[in-house]
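Structure of the sequence below:
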Amino acid sequence: MMSTEVPGLDRLREAYAETSQATQLTPLLESAVLARETGAARVFVKAESLQWSGSFKARGAYWRLKQLSPEEARRGVVAFSSGNFAQGLAAAGQSLGIPVTIVMPIDAPAAKREATKAYGARVVLTDHGDRAREEVAAARAREISETEGLVLLHPFDDPEIVAGQAGAGLEALDQLAAKGVVADIVLCPVGGGGLIGGVALAFHHLSPSTEVFAVEPEGFNGLGASLANGALSAVPLAEKSICDGLMARRPGEAPFAAITTTNVRALTVDDASVRRAMTTAFERLKLVLEPSGASSLAALLGGKVDVAGKTVLVVATGGNVSLADFLVHVNNA
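The predicted model follows:
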């Protein structure tokens, strides 16, 4: 059974002290244009799309691998992922000399699959048919773990993953403080909840007045449903979203335990608004964002939260998208 321990502030700081030596200090960009367009006092974008391996996932992956025993590290690890955790774990494994096997759905973006291989990971593909793809991939990863003796890692349902991902929040808090700014609102994309769990904890401890909003794709609002029900809840299998990295049907137990100690609220965005946000990020911020990474910006631009006169932090989580797919998305915006 997965641990639901909620990491405390000391653990978050310990993880960040370790991972900051191996990850990129991603920029905090201020946009006066976005502030004017939305009525916000100030808008800051935390560009995790510029992290090593193209997303925030490298933070949690590196910290989790550092928790392995020498024997576990020698044998290696296996995990399932549609792409960003795959790349983050593969990159972390390569830097630490730990063998990594990734199980990916056959319809995961080819760019993410090839990038994962480029970091030296072995990639195993699964065909899920009409079943939930994460369930099929997870079952295959468990099978490989049992037959090959590899340590099975979960991409988000792990307290140590939550602790590692919190580095994005701690880093943003430091950057805001250096500017003499306190965020009134944080908008953060959500798939399984590992990032929002860590970010929410960081702000809960160090900036309790900040409101944190979880942004999910329409049809994949497992966190919103869980918060509304007061217990973990899975939403029905929906049509595919362009937000490939956010298609979990329910949050993990460990992230949800962390989230429920804070005051996170959830909202949803549709594919059309995400496409427009990708275009805006490219034109106004000079950032290339994948759909999942642009969902928080879509929530801001779509008026999903009243930001009038407030200071807003938008977490732009990833930029792992091929040129061909990026052009398809923005041309359909």
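
hey, let's count contacts and neighbours off CA atoms from now on
Noted.

Now do the strands for the chain: every range, in order, please.
28-30, 42-47, 77-80, 100-105, 122-126, 151-153, 185-189, 211-217, 265-269, 311-316 (DSSP state E).

I'd like those as a markdown table, with distance to residue 228 and mean neighbour count appended.
Formatted as a markdown table, those follow (distance: least, C-alpha to C-alpha, whole Å; neighbours: other C-alpha atoms under 10 Å):
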| stretch | distance to residue 228 | mean neighbour count |
| --- | --- | --- |
| strand 28-30 | 32 | 16 |
| strand 42-47 | 28 | 24 |
| strand 77-80 | 28 | 27 |
| strand 100-105 | 30 | 27 |
| strand 122-126 | 33 | 18 |
| strand 151-153 | 29 | 21 |
| strand 185-189 | 18 | 26 |
| strand 211-217 | 13 | 26 |
| strand 265-269 | 9 | 20 |
| strand 311-316 | 23 | 26 |
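
Between those, which one is closest to residue 174.
strand 28-30 (10.2 Å; C-alpha to C-alpha).

returning to what we had before: got the strands of the chain as a markdown table, with distance to residue 288 columns?
Below are the strands of the chain laid out as a markdown table (distance: least, C-alpha to C-alpha, whole Å):
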| stretch | distance to residue 288 |
| --- | --- |
| strand 28-30 | 14 |
| strand 42-47 | 10 |
| strand 77-80 | 25 |
| strand 100-105 | 23 |
| strand 122-126 | 25 |
| strand 151-153 | 29 |
| strand 185-189 | 16 |
| strand 211-217 | 19 |
| strand 265-269 | 19 |
| strand 311-316 | 10 |
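
To compare with the earlier structure, here is another sequence to fold:
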Amino acid sequence: MGEAVTIADIILARDRIGDAIERTPLNHSRTLSGICGTNIYLKFENLQYTGSFKGRGARNRLLDVAPGRGVIAMSAGNHAQGVAYHGAQLGIETTIVMPANTPFVKVARTRDLGATVELVGADVMESAERALQLAAERDLEFIHPFDDPVVIAGQGTVGLEMLEQNPELDIIVTAVGGGGLASGIAVAASAHDRPVKVIGAQTERYPHMADRLERRPSTAISGSTVADGIAVTEPGELTTGILYAHDVEVLVVSEAAIEQAIAMLLEIEKTVVEGAGAVALAAAMEYPDVFADHNVGLVLCGGNIDPRTLSVVTLRGLAVQGRLNRVRVELDDTPGRLALVSRIIADAKANVVQVDHDGLGSSGARSTILELRIDTLDSAHAQSVLADLRAAGIHADLVDW
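All right, here's what the predicted structure looks like:
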């Protein structure tokens, strides 16, 4: 029995999709290399027109649809936008079923690109049930987001490009949800003229491909994830087989590391990624021994993050670094005491960004509580501000976020 996807399929996909897909840059990051203790190269798939790599597989698959027939897909957002955009470009009517909790920015963008959108289900697998039902009722062709050899071949063009752009890569790291991107890259890497290891990365909330490859019971930690694009409960059968055949290891990373990676890419590389687009960097930070002293390509696979989520992640990142702090102050409720607090903080070269006043939560009727949010250089600077307040006889403590 032949392979489900071959390097010839990926080369053909590259030729078929042609200029309809951006050849995104692969850039060395000196700063991230220093932080991670290895040579980091970033593949900016978040710069695709639809904001992710998904247009590659979608375009390749849509080219096989018979003229005049409509298509339907289920997606948490990025496959949806790829199908919607390239369907419109090819004159194909598209319907997308998305989970009910899909970020608004992805829903709006998918509709703007010309698709009819239905919001059904708690995750993509529940959305898939509705999509398959509609496909049968309306005679629509179902475009699977990852468990389809033509889609996988399209995604594999990412790996082909990376190894053309830097033939000396030792490791390629990418997000894994259903496994389509990692599978395509693994096939592409297997045809390179020197060994290249492909490593996947998943959130601790949805480690289902990692668990399946290790043949172990579920290790999922309950709760929502910032990496909604890879929140897949049932990995593909085809993709599982390809990853297993190519000895692809899937690392599980924490939600905290994903948030940190989003914030770092924004601040250091001046690029916006979604949670799934940050998991490769999160893996490089959480597993430094795996990547030390290698040339490592990280796929920033998507940038379609809800602006509110990005805002929260950015502020939480500042808090983790000790640059944004909550300070609880209790002081006598007499004239001039608030001015004293403000002056001490200003003299310490910190900045007050918010003040909340609570006259009922203090220890006495003649005292009051202030909760301050202050900007500082780092944690040491924050502690210095606290010391200055206490030296002036003011009771002050840092409050956890």
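
Fetch the TM-score of the aligned pair.
Superposed pair, TM-score by TM-score structural alignment, normalised by the length of structure 1: 0.91. Supporting alignment: 317 aligned residues with a C-alpha RMSD of 1.9 Å.

Out of the strands of structure 1, flag the one nearest residue 161 of structure 1.
strand 151-153 (9.5 Å).

give me the stretch of structure 2 that the closest one matches.
Per TM-score structural alignment, the counterpart of strand 151-153 of structure 1 in structure 2 is residues 141-143.

returning to that earlier point: between the strands of structure 1, which one is nearest to residue 227 of structure 1?
Ranking the strands of structure 1 by proximity to residue 227 of structure 1 (C-alpha to C-alpha) places strand 265-269 first, at 7.9 Å.

Walking through the stretch 101-250 of structure 2, point out its helices one by one.
Counting by DSSP state H, counting those that start in this stretch, one finds helices in the stretch 101-250 of structure 2 at the ranges 104-112, 124-138, 149-165, 180-190, 208-214, 237-245.

Single out the most deeply packed of those helices.
helix 180-190 (a mean of 29; mean count of other C-alpha atoms under 10 Å).

Locate the residue of structure 1 with the greatest distance from its centre.
Within structure 1, the residue lying farthest from the chain centre (C-alpha atoms, centre = their mean) is residue 147, at 29.5 Å.

right, and the strands of structure 1 - which one's nearest residue 230 of structure 1?
strand 265-269 (12.3 Å).

Give me the helices and strands touching the closest one, please.
strand 211-217, helix 222-229, helix 291-301 (3 or more C-alpha pairs under 8 Å, 6 or more residues apart in numbering; DSSP states H and E).

distance from the last one to structure 2 after superposition?
Its matched residues in structure 2 lie on average 0.9 Å from helix 291-301 of structure 1 after superposition (mean C-alpha distance after the TM-score superposition for structure 1).

where's the counterpart of residue 211 of structure 2 in structure 1 relative to residue 216 of structure 1, distance?
Using TM-score structural alignment, the partner of residue 211 of structure 2 in structure 1 is residue 225. Residue 225 of structure 1 is 11 Å from residue 216 of structure 1, where distance means C-alpha to C-alpha, to the nearest Å.

do the same with residue 275 of structure 1
14 Å.

quick one: contacts for the counterpart of residue 96 of structure 2 in structure 1?
Using TM-score structural alignment as the criterion, residue 96 of structure 2 maps onto residue 102 of structure 1. For residue 102 of structure 1, the contacting residues are 78-81, 86, 121-124, 141, by C-alpha atoms under 8 Å, 6 or more residues apart in numbering.

Which one of those residues is nearest to residue 111 of structure 1?
residue 86 (11.8 Å).

What lines up with the closest one in structure 2?
In structure 2, residue 86 of structure 1 lands on residue 80 (TM-score structural alignment).

Looks like its match contacts residue 110 (just checking).
Yes - the criterion here is C-alpha atoms under 8 Å, and residue 80 of structure 2 meets it with residue 110 at 6.3 Å.

So which bit of structure 1 is stretch 41-49 of structure 2 matched to?
Using TM-score structural alignment, stretch 41-49 of structure 2 pairs with 44-52 in structure 1.

Show the end-to-end separation of that stretch, please.
Separation of the first and last residues of stretch 44-52 of structure 1 by C-alpha to C-alpha is 21 Å.

And stretch 329-339 of structure 2, by the same measure?
13 Å.

equivalent range in structure 1 for it?
The aligned range for stretch 329-339 of structure 2 is empty, by TM-score structural alignment.
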